[in-house]
Structure formats: structure tokens, C-alpha cells
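Participant: The sequence and its predicted three-dimensional model are supplied below.
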Amino acid sequence: MNIRIKPLAALLPVLLSSPSGAVELLATLDPVIVAATRQPTRASELVADVSVIERKDIETASHAATLGELLSREAGIEFSREGGRGASESVFVRGTNTSHTLVLLDGLRVGSATLGTTALNTIPLSQIERIEIVRGTASALYGTDAIGGVINIITRSGKEAPRLELEAGGGSHGTYQTSAAHAGQFGDFRYALRVGADGSDGINAVRNRSSAAYNADRDGYAGDNLSLNLGYAPSKAFQVGGHYLQSRTETHYDASWPTANADWRNQHLLSSMGAFAQVQPLSFWQSTLRVGRGTDKSVNRPGSDFGVEKDSFVTIQDQFSWQNDFKLPVGNALLIAERLEQRVEASQSYALTERSINSLQLGWNGNYKAHRLQANVRHDANSQFGHKNTQTLGYGYQLADAWRIAAGYGTAFKAPTLNDLYYPNTPFVGVGNPSLQPEFARNREVALHFESNNHRASLTYFRNNVSNLIQWEETSPGSWFYTPKNVGQARIEGLTLQYRAQYGDWQVYGNLNYQDAENAETGKQLTRRAQQFATLGLTHRIGAFDWGGEWHGSGQRYDDAANTRELAGYGILNLHARYQLEKGVSLFARVDNLFDKRFEYARSSTTNYGNMGTVIFAGIRYTLK
């Protein structure tokens, strides 16, 4: 790959030259992050490439957005969807596959063990307090799947005086969104109960009439969700807590089976529940026990013309973790023992329905004078694939008060999913391959950071080589029958520039991304990944009024391994505003894709998927303390 560094490097001093009278950045621009080390650490003290989405970011800019759309604003993350909102969403972190990103909910795995991905469209933004994003290999911290990165979603809990929260909104395409919550803290006890519902009449997801899947209807969705979060902390040396989240959706989609122009329904249930107990036996030792279960259920049914269930898949992931943190004279150490059990219950027969992984991890991170260090090693004993060892090593150095550098090396692996291995032989779909081997990755990166009172900027170079890449391929052209193979190696190389600053009542942010994500065996670009994409935005506060705009653009992509189906590049402009009517009452509005740009996130060999076009959404929020 031939990346031009000069244009990006030239931008850095320009971005950093600002009025000396600019006010200090909000403290949230140097947030405390857990996901990068599994210990609370300031972002400026990390060597990993990280970012955080706070609740205030969600409330000011994302009332009508989905989780996938929200994540796509962040550096290094691309987004794809087959149709309108409510349809299945995918994100690609640093050019890796969707299944190469580990998604956690309150620190626990959530998603499908058959697909190896998480249904992001089923996780409502109303339930989220913050999102921590780690870019780069992280298997030495979390085990299988973390080849491209980790997304840790933290749900909302009660941390303030008890309050009632109500929110309702509506907009284009019959879109609606409602939520209600009561949350707060009484002495040592905290609680949060939240419920919500959302949906849309949708759009016709299939655009081309020539497709056998074309159906002249609107492919909408409807969903509901609830969560309960409890905690009890009588002292700093002891606390317990737990959470439960459930989200249900029903999405319409078009298909060409069992007859042309068929209308189908996907009913999806995603749930996560967990509990923890944390004690501090000694001043330098903290111990945490955590147990949890993630459930993903997907049922596909033909429309009323057929009226019978076609297939269903339920995957359950039971998790146990015992983490011990030690404060040392220099830095912090951790020792973690974990167990993961996965099983599938399906309407079709799988050759194997259960597997498990036992893990042991050691880690250390800390600062010494101008030096920053992080080291992690992990051993995973997989019931199918034996023993795997992974490592992460990072180093940073403070060059001057505002300038620092960081470099890292890490390895990661991903075990084949149960679908990859054992998907039942199904006409016009395919069959699994029990001979598959795990994917393995080696990642290298180096970064330059600038961090002052009113600016945050970074320039990161990364290179990730993935061997034994798993790819589903047609057994013969036009057969519509697929099977997975270890096709060789993917080589992913790129540069990312990030910037965020506060200028009085103005805040500006953005990221520019250049990458080459290719199959090293064929030289072809990996599907649905662009070589350039970017986000640029600003927000402004005038008394009780907040407003802002955001532009997001992407270069061309391909939707097939042979690079014959081109997806054209696009650029869209979004606007948002919020007005505080009185204490506890605010109005909000958002316009997505202001200029009604028409483009495709995805396309199959016979089907072109549409997008939402311009979407207007507005609502009201009420808080009573």
C-alpha cells in the first residue's frame, strides 16, 4: 500500500494553531476508559487507540440514529446496512470483518454464536450511557474475536437524586421513538428502570424491479425494550450490582424464496443479564467476580401468504470472570481467570451445539516519568481448537508537555463460528465446513498525539495482517450455494487523523481515514470497505439553544470479493438542534441526509438496497426530580 503521509501530516499544525483565548476543553475530552486495559485509566495515559461516546453526545446529535450510524461517526469505523433503519447493520473497525469486532454490554459478550456478530440494530440508544471503543487487536485482553477492536456498551444506571424521565418523538417514514425511566440513588443503593419502544413504516428496501426479491411494499420495523440496573455500595471496599436488558424487534424484509417477491419477517430478541461482587481485601488488592448470560434469538417467518415458521436460531453465551487488580509501586497489575460457554438451539440440526473456552490472563500497565507501558498475555484453552496464546505490548513517551508518541504490537485470533463449521446443508444457502482453522492476526501501530487544555489531536498508522481468513464463497458461479474456506491472508494498512477542540461556545471534531484493506492473495479490496472516509462536525451553544451539523463521507467500495459490484462513494450532511424550554423540559430535532443523497450501503448480485433519504425527526424530553 502506498499511503501519502505528507497531506495528513501537514494538516496537524494547521489544526493545532488556535486562538490562545480558547477556553479549556471539557473534562470529558480526557475520559476515564476501562476497555483498553480492563482497569480505569485516563485516555491521555493510554497507548491504545481509543475513543468514547458519552450520553450527552447521544442526546444532542443522535435522536433518530441507530447504534450503527452512531458508531460510524468515530474514527476507523465504517457502516453498512441492507435497506432502511431496522434492517441488519454491520460495522467494520479498521478495515477488518464485522465478526472481527468484539461487542460487550456492561463488560459481557452479547451477540450470536452462530453468526459471530451482534445485531446492533436491536440495541436502543435510549438504554446507553456511554460507549468505549478500542481500535486494534485486543485478544490478549478479551480472547477470541477481538481482531479489529472492542466496542464496550455501558448501560444507564442511577447515580443522582431519583428522577422520572419521559421522552417521545416522531418523524419521516412513520418513525416513532418513546422511552420512560425512573432512576436514582438512595444512600448506598442505586437503581434504574427503563422501558422504550420504537419503529418505522420504513422504505422499500429492494430498489430494482428486476430483482426476484422485489416487493412493492414498505419494509418497516417495530421494537420494544426494557432494562433494570441495580447496585449497592455500603463502602469503598465492597459493592455488588447487576443488570438485565432485553430488546425485541420485528423487521420486514423481501426475499426471492420460496417464490419470487416474497415478504418475510425477522423476529429478533437480544438479552443480557449479569451480576458482580467487588471487594477490596487489602489496600493494594481489589477482587471482582462477575457472571452473566447473553442470549440471541432470531426467528425468520414467511409473510401471511405462507404463515409457517421457516427457521429459528437461539444462541446462549454463559460467562464467568474473576479479576484481581493490584496497585504496585509502579503501575497496576491484573490477573484474570475466565470461562465462556456457548451453545445453540436451532430448528435445524447442527453437528455440534456446545463449546467452551477457559482462559487465564496477566497484565500490567503504568507510567514511569515520561514513559508509558502496557503488557498483556493471555492463554485460551478452546474445547475445539486447543490452546492459543496472545500478547499485547505497548509503549508511549511524553515528548513535551502537549506531545506524546505511542507504539504497539498485538496478536489476536478468532475461532470459526458455529455456522462456519456446522451450518446444515440447505438448498440455495450453503453448508458449513468443519475443517476450518481459526483466523490469526498480527497488528502493529504507531501514533503521535497532541493534548492541550483546548485541543485533542492524533495521527495513527496501523498495519494488521490476518491469516487463515475465513470467507464464504459460491461453490460454482450461479449456484447460490455457499461454503466457507480459509482463503489465505488479508493485509490491512492505514492512517487515521483525529481532532477535537473547544472554542468558547463552539466545539469542532472530525476524523480522516485512509486505508487499504485487501485480500493479499488476490490483491482485491475486502468487501464494503472504502479506501477513504471521513467525519467533520461542529456544535454551538447559545444560552438555552444548542445546534450543530455533521458531514460524513465515504469513497467507493465493492460488494463482492472479485470487485465487480461497485458501490459509489457518497457524502451526507446531518443537522441537529435542542432547546431548553424550562427546567426539566427540552425540545429536540434532527435532519439526516439534508440534501436527500441517494446511495447504497450494500448490493447483492441481483438486488440493490435503498437508503432512507432525507429523514426529519423531532421530539420532547421531560425530567422531573
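Facilitator: Now that the structure is in, tell me what you want to look at.

Participant: Only C-alpha atoms from now on, for both contacts and neighbour counts.
Facilitator: Fine.

Participant: which helix in the chain runs the most residues?
Facilitator: Taking residue count as the measure and DSSP state H as the definition, the longest helix of the chain comes out as helix 5-16.

Participant: Report all helices and strands that it contacts.
Facilitator: Contact analysis of helix 5-16 by 3 or more Cα pairs under 8 Å, 6 or more residues apart in numbering; DSSP states H and E lists strand 455-467 as its packing neighbours.

Participant: following the strand it packs on, which helix or strand shows up next?
Facilitator: The helix or strand immediately downstream of strand 455-467 is strand 470-474, counting by DSSP states H and E.

Participant: Not counting sequence-adjacent ones, nearest residue to residue 538?
Facilitator: residue 508 (4.3 Å; Cα to Cα, 6 or more residues apart in numbering).

Participant: Skip ahead from the longest helix of the chain and say which helix or strand is next.
Facilitator: Moving toward the C-terminus from helix 5-16, the first helix or strand encountered (DSSP H and E) is strand 32-33.

Participant: this is the comparison structure:
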Amino acid sequence: MVMCKNLRNEWLQRFAHALIPLFLLLTGHAWAQIAPPPNYDQKLNDMVVNATRSGTPLDEMSLNTTILTKEVLESSPDQTIDQVLKNVPGVFLNDVPYYQKDPTGQSINVRGLGYGRTLVLIDGLPANDAFYGTVQWNLVPMSSIESVEFVRGGVSSLYGNYGMGGVININTKTPKNSSQDVSASIGSFGTGNVAASKDLIVSDVMQMRLSADYFSSEGFQNYATIYPASPSNTKGMTTDVTKNSNIRLQNYFKPTQDTNAFLRMGYSTMADLSNNFAIAPNLIQTADVAGGSTTNLDIDKKVQINAYYQATNFYKQTANSAGTYINANYTDPYSTIGASAQYTQDLKAAGIDQYIVGVDARNISASNTTNNLLSSGAVNSVNYAQGQQNFYGLLGQIKSNASAIPLETTLGARVDVWNSQTPTLYNAGSNGANPLYQSIPNKSKTQLSPSLGLVYKATDDLNLRTAAYQAFHAPSMNNTLRSYGNNTTGYSISNPNLTPETMTGYEIGTDYRWKSGFAQLTAFNNYIQNAITSYKITSANSAFAYGLCSASGIPISAQGCSTSGGFTNVSYYTNQQNLLSRGIELQYHQDVNANWALDGGYAYTRTVLTWSATTDPTNTQVGGVPMNMANAAITYYPVPQASLTTTVRYVGNSWMATGSLPVPAYAVVGLKANYQVTPQASVFASVVNLFNRQYVTFNIASQATAYQAGMPQAITVGARVTF
């Protein structure tokens, strides 16, 4: 098997090395025969940002906004949307693709505010995992994406929960004609993807799109590459094999002249391994359905109604530190149901150009069953918790364009009501015997999230903008319901008494757009009070640790605590800290001429705890947030049908834990070649980590064994055919 893998990787390297000269040869031959390229004038001013709920033109955005067009996505060497997004200033995603991470660790960190605090939408509907608050990126294969809108800053005045760091709206492809689309790719480490779609224009009032894809990878070893296990505890070590599948049906209707409606259904699965042990698998199965309509009541009035439902089953196992047996399994079934309604009117009178009012509601129901196992396979202890969270929101927004001066004002406010109920939570001994029930009081909070945005059009090309906002974020049910062990000596204790955190922030920036490019510069300041984080208990708090273990009712040995009051590695979720994040973001694009284009980005982020009741130091850069990050790209267009892009990603020094476990700076080079053979067929070749640099990528962790190796050299070749 190893020999086959080596032969395959060698073949891929030879193929890619041969493809690039061939690519240049083909394009060079075609150069004299094909008409000059089209006008490269930037069209971003004409783009509308749907993530604002009011269809705001890009040049009227008061928050720092980036749009990843189809061309940008196609020129990236990275093959998954999370790895494409990691190159956008303000995004903190490390150089390990989602499929090499545990599903509970797949998320996105914006502006150093922490994971799980940014809303991700697919075609305007929430895509954040209902239980973990993470983002299951496998739900969004690259073959289905048309464009991505990324709005930084607090958007809780529009969306409530998860709107603390911003919103990412992924727009998928819609039916264009009755055609078929097939794409396939194969790459290093047995990584392959096959996708197919069928567009069907039934009539003027009905369109359909059916898409399906399958992704698999044999993965690469990350942890063991840096900290090799000793000969006595290597049993079960393997690469993180993963398999994902998706099927999606999109239906679009026009029942009347004034109404457009949609119905979407999907089913996905993802299977991979827990902490790199072949005997400990993860399996996620998700089914979802969403529908809605937009009705124009008049030329300047419309009503939008949406509803969605998602059901997920997550089954997870973990192995002991030696990988010799399963020491725990977890079953997490959960579902979310939600609906929203919005009224929009364009007034163009009395100083008000537009106003919107909306209401929405969402319910999350979940349970967790944890079985802690002995080496014999017998159940040593059981944790069980069941609960639900409810979200209700009422929002309003007014837009005004002053006539005396070129100043656009957006004023919004939203009231959110959150409540959490944990009616059942108990800990039991062997095989569930002698359960000890805990009485958890209901939790609730009402939060006002106002926002004010100003855009001053200094010239036709130059905008000055500023925004101030307040946002909130509720604890995930993973934090409140699931206590879990990560090896034989570590244990994380849930806290059903957690409450939402609140952020206040502001930013100021400028956008300059000219015929062949744009530049954006933004400075921001965000402050989170009662931030939710995991508190690592130290020897100074051994009595506290022992009290937590005793109160939980779980046998002391199952939680890593000793009967004398000590412990080995126990963590606990709390609201007992405040977080301050400040920084600047710069993004640049320039079409030098018809053949060359330049891109660049830079982010400086200073994120510290200003107060903490935990052992984490204050006024020290927090773990997992590099202070300096930069990226650059050069794209060469020999002909309009071809492109060759070289990228460089730089990540500065960082810490894994606040003030400890340093991660050195690194830079990685990528390469992507595209060639449109015919209007219906195209091929590509990409290389991630072109020079196969070995490095440690930034991460959040509390122990040295959690260091992660960045993505090694990975070559991918693929093709797409439309017919």
C-alpha cells in the first residue's frame, strides 16, 4: 500500500511538472490566433451584497467587505473553501484543510475574536452547526460555489447570534440552462473529488438543479510527524482518512408575476478519524430542507419569507493516548428549525431611502450520551444531557442618503431574546447505574444590538466609511451539554450555566477604486465582555478541580482527578474573561495590463485578555492568533482562456496557548494553472506548498503534543466539462 501511494505521488509530480510547460506551450501557440482579451475594468461597484439583507451595493458598504468572485476562486491553488478563505485578511484558519481536522474543530476565526463567533450562510440561510457552532465545510463543495461575500464586523443587528465577527454568505450556482456539468480531480495523498450537476429549465415558472459530489482523501500525518510516538504507544496510528458525500436539489418557482420562490433539499455525510487513531471514527449525517418566497407588493415594496429545518446525527469515538482501545463514544443527535419574515420598502422620501423590518425565530434541540469505557470495553461511567435553546429576534433598519452632502447613513437595531433549558442532565456509574441528576435552572437573556454605519463619498472613486455596533453570541450546546475526555488523562467539563457574551466595536476605513483595481484599508477595535472560553485548571486550583469532579457524580478516575484533590489535565468552560481585539486590514488588487494582475493583503491583529479569573495571562497575545499575516499573488494571462497564478502566504510568530507554546513564522508558496480547452471544457493543475516546506502551522492548544504540521506539498490535477 505504501509503495502504491509513493508511485501515485511520483506520477502526480511528474504529471504536474509536465503539464505546466505544456500549458505554456499551448497558450503560446494560441496567442496569435485569439482575439485580444476583454476590458479588464473592475466591476465591483456594480456588485450587490446580499448578506446585508437589503441588497446593498458594494460601494455603499460601511463595514469592510470582500467579494470572492468565480475568477478568484478558480485562480486559488487551494481546493477547499476554508483554505481559500484563509488567505483573506482578517480570517484565521490554519494551513490544515478541514478534512484533516476533527469535525468539532472545523470553524472560522475572524479578527482574532475566537472560533464559532462568525455566521456562515449558504444562499442566505444559516450553515453553522447547531450543536457545536462550528462550520462543516464539507457542505459546500467548490464545484457548487458561484461567489462568496465576506462582511467583517458585528452584524448582530441583522442576524443576532453568530454575528459577532461578521457574516460569510456563500452563493451557490443556480440553473442557467438545461445542461450537465461534470468535474473531477485527483491529487496527492489519494485526494480525489467527483462532482456532477444537472440543470433543468422545465418552464418559465420552474427551474431545477440537481448536484452531487463525493470527496475522499487518505490524508497526511500531522501530530505524529512532529512528536513521534514511542514504540510502546504507536498502535493504531494512521493518517486521517476522510470521505464526504453531498446531494443537493434546488428548485426555483415563479408562481405569479410578482413572486419568486425556492425549495432546497440536501443530504450529506462525513466520515473521518478521531485524533488520528484508525480505531476511533467520526460519522456525521445531515439532512436539511429550506424554502421561501419573495413577493413584490408594489414597485418599491416586497415581503420575504423563509423557513428551514436541519437534522444531524453525530457519532464519535475517541481512543486512549496509546491508541490501544476505545475509551469513550459519544452520540449527539440534534436538530434546528427556524423561520424569518422581512418587509422592505424603498421610500426615496422624507430623508429615508429604504427601511426594513423583520422577525425571526429558531429552536435548537439536542442531546448527548457519553459512554466512558474501560480497556475491556465495559462502560465505566455515563454522562447524559438533553436541552434546547430558543432564539427570537425583531429587527429594523433605515438607510438615508443626504442630499446636501454625499453621505450615506445606515441605522439598525435588533432585539434578541435567548433562553436555554437543560431539563435532563445526569452522571452515572458503570453501565448507567445509580444516576445522579443535576438541577439546572433555565437561563435567559434579552440583548439589544444597535449599529450605525456612515459612508462618505469623497470622490467618485474614494469612499470614507465608519461603523459602530454591538453584538452578542450565545454558548454552543457543546459547551453546555457535552463533558468529554480527550485521552486517558484529560477531561473537559461542560457548563450548563453559561450565558451569552456581548461585544461592542467600531471600525474606520477607506475604499479606493479605479479603472483597473482597488485598495481597502480598515482599522478596528472590538471588545468582548464575559467571553466564553475553556479554563485549564492548574495545581493552584486543585481543590476547585476536585470539587468539580465530585459534583459531577462521575467516578473520579474518569475525569483525570485524584482522590487527594489533584488532577492531571482538567478544563472547564466559563464566562470569566474579557477579550480585546484591535488591528488593521489591507487588501489590494491591480490589473497591470491585459496579461498581468497583482493581489495583496495584510492583517495586523492584537488580541489580548484584559481581565480573566482564569490562569491565562492578561495583556498577552492570545493563543491561535498570529499578530502579522500577509498574502500576495501574481496572475499571468497569456490569453483570455488561460491563467497562471503564483501565491505566497506569510504567517508571523504566534502562540498556541496564551503566552506559551510558541509557533515560528512561516511562508508557503502555491501555484495554479487553468486552461479553457473549449468553451465547454477546461483543465487545471495546482500545487499547494510548492517547495514542500516542513513547518508547524498556528493552532490553539494547551499541550505540546497538539502541535500541527502544515499541509505538505500537494499536487492536484482536474478537469471540468459542460455539455
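Facilitator: It's in. From a predicted model like this one, the values you see are computed outputs, not experimental measurements.

Participant: related to what we said a few turns ago, for the helix or strand the residue nearest to residue 538 of the first structure falls within, packing partners?
Facilitator: Assigned by DSSP H and E, residue 508 of the first structure belongs to strand 506-519. Judged by 3+ Cα pairs under 8 Å, 6+ apart, the packing partners of strand 506-519 of the first structure are strand 489-503, strand 532-542.

Participant: Residue 622 of the first structure versus the aligned partner of residue 681 of the second structure in the first structure, what's the distance?
Facilitator: Counting by TM-score structural alignment, residue 681 of the second structure lines up with residue 585 in the first structure. Remark: distance between residue 585 of the first structure and residue 622 of the first structure (Cα to Cα, to the nearest Å) = 5 Å.

Participant: ok, back up a step: out of the helices and strands packed on strand 506-519 of the first structure, indicate the one that is most buried.
Facilitator: Most buried of those by mean neighbour count (mean count of other Cα atoms under 10 Å) is strand 489-503; its value is a mean of 23.

Participant: okay, that one sits on what stretch of the second structure?
Facilitator: Aligning strand 489-503 of the first structure against the second structure (TM-score structural alignment) gives residues 578-592.

Participant: So what touches that stretch?
Facilitator: 40, 89-90, 111-113, 516-531, 597-612 (Cα atoms under 8 Å, 6 or more residues apart in numbering).

Participant: rerun that using 6 Å as the cut-off
Facilitator: 89, 516-531, 597-611 (Cα atoms under 6 Å, 6 or more residues apart in numbering).

Participant: Drop anything exposed from those residues.
Facilitator: Among these, those buried by neighbour count (16 or more other Cα atoms under 10 Å) are 89, 516-531, 597-611.

Participant: Between the two ends of stretch 117-132 of the second structure, how far is it?
Facilitator: 11 Å.

Participant: in that stretch, what's buried?
Facilitator: Of the residues in stretch 117-132 of the second structure, those buried by neighbour count under the rule 16+ other Cα under 10 Å are 117-132.

Participant: do the same with stretch 705-718 of the second structure
Facilitator: Neighbour counts using 16+ other Cα under 10 Å place 706-718 of stretch 705-718 of the second structure among the buried residues.

Participant: what residue is smack in the middle of the first structure?
Facilitator: Of all residues in the first structure, the one closest to the mean position by Cα atoms, centre = their mean is residue 151, 4.6 Å from it.
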